[in-house]
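Engineer: let me see the structure of the following:
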Amino acid sequence: MKGYFAIGCEGISKPMNVGALMRTAHAFGASFCFTVAPNTDEVDFGWSDTSSAAGAVPLYTYPDVAALALPKGCALVGIELMEDSIALPSFRHPRQAAYVLGSERGGLSPEMAARCDHIVQIPTRFSLNLSLAGALVMYDRLISLGRFAARPLLPGGPTEPLPPHVHGTPKFIG
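Structural biologist: Alright, predicted model coming up:
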């Protein structure tokens, strides 16, 4: 897969969530992680990171949104339940992207949302845990930009669309 990605969070108040996000980012091959204006005195997020991601994936901490520095050409993608946001299954991930999640209770700040090139939402009825939301976004990026074979339409069946003369919805029998 060409390109790179990073993932981070704004206004985090639970260090354990950052550690879990970093561990998952490490597993999915993130280039770096970041925090913006963390609302915690505890700066050692690694204690909840059981994969030692801190030794493999750089973590940058920025005091505020204005200080957030990204590589040239890197799109900032906010993950937030907002009225105008793009549903994740319909989103085309940029090749160079930094994904940012909001705080556990407040979401993305208006300043961060305004800075984002795209705002994407996971189509759920309510918000998810920060590290779980990050994992879903990274997984979606992997399957949409990765080089995987198409899934079959039916178990053990073809991957091509059904011929035009076949009508109805396939049902799993088993």
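Engineer: only C-alpha atoms for contact and neighbour calcs from this point on.
Structural biologist: Fine.
Engineer: how close does Cys98 sit to Gly156?
Structural biologist: Check again: residue 98 is Ala, not Cys. Distance, Ala98 to Gly156, by Cα to Cα, to the nearest Å: 37 Å.
Engineer: more crowded one of those two?
Structural biologist: Between Ala98 and Gly156, Ala98 has the larger neighbour count (other Cα atoms under 10 Å), namely 24 against 8.
Engineer: SS state for that one?
Structural biologist: Assigned by DSSP: H, G, I helix; E, B strand; the rest coil, the conformation of Ala98 is strand.
Engineer: contacting residues around it?
Structural biologist: Taking Cα atoms under 8 Å, 6 or more residues apart in numbering as the criterion, Ala98 is in contact with Phe5, Ala6, Ile7, Gly8, Leu70, Cys74, Ala75, Leu76, Val77.
Engineer: contacts only, for the fifth one.
Structural biologist: Put plainly, it is Leu70. Contacts of Leu70 (Cα under 8 Å, 6+ apart): Ala98.
Engineer: the chain: helices as residue ranges?
Structural biologist: Taking DSSP state H, the helices of the chain run over residues 15-28, 110-115, 130-145.
Engineer: which residue ranges of the chain form strands?
Structural biologist: Taking DSSP state E as the criterion, the chain carries its strands at 4-10, 32-36, 59-62, 75-79, 86-87, 96-101, 118-121.
Engineer: following up with a second sequence; could you model it the same way so I can compare the two?
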Amino acid sequence: MRGYFAVGAEGISKPMNLGNLMRSAHAFGASFFFTVDADTRIRKAPPSDTSKSTGHLPLFHWPAIDDMDLPSGCQLVGVELTDDAVDLPSFMHPLQAAYVLGPERGSLSPEMQARCAHIIKIPTKFCINIAVAGAIVLYDRHRVHGQYADRPLTAGGPKTPRAAHKHGGPIMRTGRKIPG
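Structural biologist: I've put the predicted structure just below:
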């Protein structure tokens, strides 16, 4: 996969949510993870994460938005349910991106939204858990940049051409040669 990405959360307060989000970030190949204005419990205790992602990707705790230090060229992408946000299925993920999600029972701050180059939303009826939202966004990024084949127009998996019968010509599902 080309490019890189990071995942972060603003104002996160629950260690289990941080651990689940970090596990997803690790599983999808994030380059680093970050928090901004996280609850003190988060900054003092290691996240609850069974993949031990902190041993595999750096974790940055920035006290405030002004302290964020993203790599040059990295576009900040906010994940938030706003009227003007781009629906995730219509969004082209930047090659260099840092995704930031809002806190539990809250939203990205107006200051964070202003800092974002893009605001995207998962087209749901209401807000979902931060770790679940992060996994959906990362799956979508993986789908877009993973160089997969286009989805078929009908239900099911990829359609592969059937092998020609060893005596030449197409075959039916039964293996018998099609007359004609």
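Engineer: give me the TM-score for this pair.
Structural biologist: Put the two chains on top of each other and the TM-score (TM-score structural alignment, normalised by the length of the first structure) is 0.87; 158 aligned residues with a Cα RMSD of 1.4 Å.
Engineer: not counting its neighbours along the chain, what's nearest the residue most central in space within the second structure?
Structural biologist: The centre of the second structure sits closest to Leu138, judged by Cα atoms, centre = their mean, with a distance of 1.3 Å. Take Leu138 of the second structure and drop its neighbours on the chain: the residue closest to it by Cα to Cα, 6 or more residues apart in numbering is Phe28, 6.7 Å away.
Engineer: same check, this time on Ala75 of the first structure
Structural biologist: Closest residue to Ala75 of the first structure apart from its sequence neighbours, by Cα to Cα, 6+ apart: Ala97 at 4.7 Å.
Engineer: residues near the one you found, how many?
Structural biologist: When neighbours are defined as other Cα under 10 Å, Ala97 of the first structure has 20 of them.
Engineer: could you measure from the closest residue in space to Pro58 of the first structure that isn't next to it in sequence over to Thr24 of the first structure?
Structural biologist: Nearest non-adjacent residue to Pro58 of the first structure, counting by Cα to Cα, 6+ apart: Phe32, 4.9 Å away. Using Cα to Cα, Phe32 of the first structure is found at 12 Å from Thr24 of the first structure.
Engineer: the nearest residue to Asp49 of the first structure once chain neighbours are set aside - how many residues pack around it?
Structural biologist: Computed as Cα to Cα, 6+ apart, the closest residue to Asp49 of the first structure that is not its neighbour in sequence is Gly19, at 4.6 Å. As a burial measure, Gly19 of the first structure scores 23 neighbours (other Cα under 10 Å).
Engineer: for Gly19 of the first structure, what are its contacts?
Structural biologist: Phe45, Gly46, Trp47, Ser48, Asp49.
Engineer: distance of the nearest residue to Ala113 of the first structure once chain neighbours are set aside relative to Val57 of the first structure?
Structural biologist: Leaving aside its sequence neighbours, Ala113 of the first structure sits nearest to Gly78 (Cα to Cα, 6+ apart; 6.6 Å). Distance of Gly78 of the first structure to Val57 of the first structure, given as Cα to Cα: 20 Å.
Engineer: ok, the two, which is more surrounded?
Structural biologist: Each of Gly78 of the first structure and Val57 has its neighbours counted (other Cα under 10 Å); Gly78 has more, 27 against 19.
Engineer: pretty sure the more buried one contacts Pro110?
Structural biologist: No: with contact defined as Cα atoms under 8 Å, Gly78 of the first structure and Pro110 do not form a contacting pair (11.1 Å).
Engineer: list the contacts for whatever residue of the second structure lines up with Val57 of the first structure?
Structural biologist: Under the alignment (TM-score structural alignment), Val57 of the first structure pairs with Leu57 in the second structure. Counting by Cα under 8 Å, 6+ apart, Leu57 of the second structure makes contact with His26, Ala30, Ser31, Phe32, Phe33.
Engineer: the third one and Gly8 touch, don't they?
Structural biologist: No: judged on Cα under 8 Å, Ser31 of the second structure makes no contact with Gly8 at a distance of 11.3 Å.
Engineer: which of the contacts of Leu57 of the second structure are also in contact in the first structure?
Structural biologist: Mapped onto the first structure and checked by both residues aligned by TM-score structural alignment, their matches' Cα atoms under 8 Å, those keep the contacts His26, Ala30, Ser31, Phe32, Phe33.
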